[in-house]
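Participant: Okay, predicted coordinates and the sequence, questions at the end:
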Amino acid sequence: MIALTLEDLTRHVGGRLHLHGDDSPDTVVDGVLDTDSRLMEPGGIFVAKPGETTDGHLFIAAAREKGAVLAIVERMVDEPISQVVVPDAVDALADLARAVVAAVRASGDLRIVGITGSNGKTTTKNLLARILEDEGETVAPRASFNNEVGAPLTMLRVTRSTRFLVSEFGASAPGEIARLAGLVEPDIGIVLMVGMAHAGGFGGIEATFAAKSELIHALRPGGLAVLNADDPRVAAMAPLAEERGVDVRWFGRGDVAVQARNTEVTASGTACEVSVDGDTAPLRLRVLGEHHVMNALAAIAAATALGVPARVCIERLESVELAERWRMQPMGSDRVRIINDAYNASPDSMTAALRTLAQITAPHERMVAVLGAMSELGEYAGEEHDRIGELAVRLRIPRIVVVGSEARRLYLAAVAEGSWSDEVVFFGSPDEAYDYLVGELRDGDRVLVKSSNSAGLRFLGDRLGGYFS
């Protein structure tokens, strides 16, 4: 974070300053903010956020012992540390992020890119950050820091020398993207796709469209919207961009500014030809999955708009070995390959992962799909799990392992679609599935582990990867 006096920081968050020891209103703080006391560093600022299961105020002592010099709190705590009391710690984070980013923008050459979409945000963020980090100091979220806490914490990592801020905006309800993107008014907004992820919270696909459109409304006048031409709902955001006074840069597989042709998917990566404003060059991604080509195109579209030559973008993208842990992560060995993609799951990403499994498995190898529940689908959960079970059978996956009671509908749909005998099996827990799989898997198996985070299959994937390494 940029250096601020305690007085200025308190003013930005609308709080009351309570000093300790030798601190004064003119004392300067510039440490990293965090809500996790375990991640505190010397000079850091601890935000005591009440949570669903615990309360950050209980960990102020631990944060101080790790080096925190200031606590942002909702109530005073009897600890020897200066504290700023605010009505709401999460709102204070947002207010401080808005003020800090505005100050950096006013005094430097900061460019801000916001990314949203039902799938692919984290991968696109990582690909874009990899391109930009060689151009200048780049701040991007850790993991999937894209909510009301994670996004402001990322924004607060900017310094006076930061050239690029890449923000990822997730949401599970209307208005959340508007609130987060409104803190910084991005110069460039990337919309990847509008799908069924979080449809339960939004209330359907049209409401999801409206929520993702909030990023377009938050862009700075004169900015740029980077839109997926292959997604009709994303393409429908172009008139909104025009109303906002921003230009549109398209990416996709058709005749658009940034396009991909002749895509080939293998077990070692994905190759295609990329054309950027008429200039064509080959791209070979090490990241598994044809769907990641679109994420790469989005990153290239934004980076070239920021002045990075297309061939430089491609060269840097080809150096990326893994988009993110638990996202199409190869594990195991050549004997038994595990693909751990169990951090998030939606109908679209589940479909893409299953199709990738089919594409990268050679005729002499066996496909195995280990599938768990897709969360946050609300009233659509039943039919969407049915569809994935049916798809797995239609892709002729010979061994389908369904894990967890919330995914049982997927298992029943696969059985109804015509899966025979023990081709599809069901287990109530990851431990039961693990015991089955270590005895079932054999040389030449290619195993996809896919579910939402809440199903916990990412740890099953890790265990299988370790066992067969």
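Facilitator: Yes, it's here. Quantities reported herein were computed from a predicted structural model and do not represent experimental measurements.
Participant: Could you use CA atoms for every contact and neighbour count after this?
Facilitator: Will do.
Participant: Would you map the helices across the stretch 151-300 of the chain?
Facilitator: Per DSSP state H, counting those that start in this stretch, the stretch 151-300 of the chain carries helices over the ranges 176-181, 199-202, 205-218, 232-235, 238-244, 291-305.
Participant: OK, contacts around the residue nearest to residue 404 when sequence neighbours are not counted?
Facilitator: Distances taken as Cα to Cα, 6 or more residues apart in numbering put residue 428 closest to residue 404, at 4.6 Å, once the chain neighbours are dropped. By Cα atoms under 8 Å, 6 or more residues apart in numbering, the contact set of residue 428 is 403, 404, 405.
Participant: for comparison:
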Amino acid sequence: MIPLSIGEIASILGGRLVPAGSAPEVAPSVDVLATVSAEIIDGSVQTDSRLVTDGSLFLALPGEVTDGHLFADAAVAGGAALVVCERELSLPVPQIVVANGVAALAALATEVVARVRAVGNLTVIAITGSNGKTTTKNLLREILSAQAPTVAPQGSFNNHVGAPISMLGITAQTRYLLVEMGASGSGEIARLVAIARPDVAVVLKVGLAHVGEFGGIDAVQAAKSEMVTSLPPSAVAILNADDFRVASMGDVTAARVVTFGLSESAAVRAENIEASATGTTFLAITPSGSAPVSLRILGEHHVLNALAALSVAEELGLDLAATIASLEAVPRAERWRMEVLTPESGVVVINDAYNASPDSTAAALKTLAQIIRPGERSVAVLGEMAELGEYANEEHDRVGRLAVRLNVQKLVVVGHNARHIHNAAGLEGSWDGESVLVKTAEEAYELLQNDLRRGDVVLVKSSKSAGLRFLGDRLGGVTP
């Protein structure tokens, strides 16, 4: 974080400053408050006490599972120099007591981004979409980091806590800030946009991911459109031309609109796409020229993510050859996202079980079907796609039928909540025993250990809650 005095932080948060070791019943003197207020904080901002280092600001947030206040002592032991909390604690470091920790975090991130923007040359790029946010962010991080100091979230820090924490990692030297914006309800993206004020905003897709929480696909579209509705005319909205719900967002933004996709109307598009077990190749066509791209990331669906990244680079005036070189250097989308594992058994495992929606599962199955060569057997190990609400049965049914139509040769369905995949595969009519339903990942592992043979290509796909990413690791020979 940029250097700020404790007094400035207290003012930004609208909180009450409590010096180190103060007794609740004794008001600190003016001199003590002045001395503490002048102390500078320039370390990281953390909500996880395990990530605290010397000089960190620890934000104690109450949560559904646990309460950050219970870990304040651990944070101090780890080196925290300041604690922001919702109730006064007995601590050997200063604390700022606020009414709402999440609101305080947002206020701090808003101020820090505004200050860096005012004194530096900061460009903020924000990304949202039902699928592909993290992959696109990772591609852009590789591109932009090669050009100038860049801050981007690790993993999927994209909610009302993770995104502001990522923003607070900037300094006066930061040239590019990448912000991944997720949401589970209306208003969440709008709040993040108000903090970051993006110069470039990317919308990838409107799909059924988390649709159960939103209440319908129209509500998902409305939530994702919050990315562009408040953009000023000076900003750029980069929209997926192949998704009509995303493309229509051009009608609700004052920003200049740039499109990407496979459509001939897209400003940045791809032709001659070829997918294999070693990656995906295509011809990128951009306003500044055309060039071949060889992604090491597996799956044709990641071409759209690469096109989105190319679109951002184009708007930033970056060299096309350098941009493509950075794209081609990315070895994988992310841990547990189309991650190719090659154990000594000779089986190829595609571990894509960090997240799953109907769209991403269909894309993963299509990739499996595309990369199979003669003599190889395709195996899909599928678990629940969570947070689909009333759409759950229908969408799991669709996945089962799709697996059959794509001629996936063996299907292992894991867990009661995914049973409609298995049932639909059997009802599709062309299968007899190729689909197996098991209760647990352990049962699936035992079944597959006895059944898999050299040359098999195995896709493991589920939502994170189903836990199949660990099954994928075991099948792929990854040691915990």
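Facilitator: Here it is on my side, so go on. In this text the structure is predicted, and so the values were computed from the model without any measurement.
Participant: Post the TM-score for the overlay when you can.
Facilitator: Overlay of the two chains. TM-score (TM-score structural alignment, normalised by the length of structure 1): 0.97; 466 aligned residues with a Cα RMSD of 1.4 Å.
Participant: Would you check the span in structure 2 matched by the longest helix seen in structure 1?
Facilitator: Longest helix in structure 1, counting residues (DSSP state H): helix 89-107. Using TM-score structural alignment, helix 89-107 of structure 1 lines up with residues 101-119 of structure 2.
Participant: once aligned to structure 1, how far is that stretch on average?
Facilitator: Taking mean Cα distance after the TM-score superposition for structure 1, the mean distance separating stretch 101-119 of structure 2 from the aligned residues in structure 1 is 0.5 Å.
Participant: Counting neighbours, what do you get for residue 344 of structure 2?
Facilitator: Counted with other Cα atoms under 10 Å, residues neighbouring residue 344 of structure 2 total 10.
Participant: and the gap between the nearest residue to it once chain neighbours are set aside and residue 280 of structure 2?
Facilitator: Spatial nearest neighbour of residue 344 of structure 2, chain neighbours left out: residue 477 (7.8 Å); criterion: Cα to Cα, 6+ apart. Distance, residue 477 of structure 2 to residue 280 of structure 2, using Cα to Cα, to the nearest Å: 24 Å.
Participant: pretty sure residue 361 of structure 1 is touching residue 334, no?
Facilitator: No - under the criterion of Cα atoms under 8 Å, residue 361 of structure 1 makes no contact with residue 334, lying 11.9 Å away.
Participant: Determine the three-state secondary structure at the equivalent of residue 380 of structure 2 over in structure 1.
Facilitator: When structure 1 is aligned by TM-score structural alignment, residue 380 of structure 2 is paired with residue 369. Of the three states, residue 369 of structure 1 takes strand according to DSSP: H, G, I helix; E, B strand; the rest coil.
Participant: For residue 369 of structure 1, give me its contacts.
Facilitator: Residue 369 of structure 1 is in contact with 354, 392, 397, 399, 400, 401, 447, 448, 449, 450, counting by Cα under 8 Å, 6+ apart.
Participant: do that again at 6 Å, thanks
Facilitator: Residue 369 of structure 1 makes contact with 400, 447, 448, according to Cα atoms under 6 Å, 6 or more residues apart in numbering.
Participant: so which of those residues comes closest to residue 295 of structure 1?
Facilitator: residue 448 (20.5 Å; Cα to Cα).
Participant: which SSE is the closest one in?
Facilitator: strand 445-450 (DSSP states H and E).
Participant: Residue range in structure 2 corresponding to that strand, please.
Facilitator: Under TM-score structural alignment, the counterpart of strand 445-450 of structure 1 in structure 2 spans residues 456-461.
Participant: which residues touch that stretch?
Facilitator: Under Cα under 6 Å, 6+ apart, the answer for stretch 456-461 of structure 2 is 347-353, 376-382, 472.
Participant: If we use 8 Å, what do you get?
Facilitator: By Cα under 8 Å, 6+ apart, stretch 456-461 of structure 2 touches 346-356, 361, 364-365, 368, 372, 376-383, 468-469, 471-472.
Participant: Tell me the buried residues within these.
Facilitator: Buried residues within the contacts of stretch 456-461 of structure 2, counting neighbours by 16 or more other Cα atoms under 10 Å: 347-356, 361, 364-365, 368, 372, 377-383, 468-469, 471-472.
Participant: and the residues you listed, which of them are in helices?
Facilitator: Per DSSP H, the subset of those in helices is 361, 364, 365, 368, 468, 469, 471, 472.
Participant: Let me know the closest of these to residue 287 of structure 2.
Facilitator: Of all these, residue 287 of structure 2 sits closest to residue 364, with 30.3 Å by Cα to Cα.
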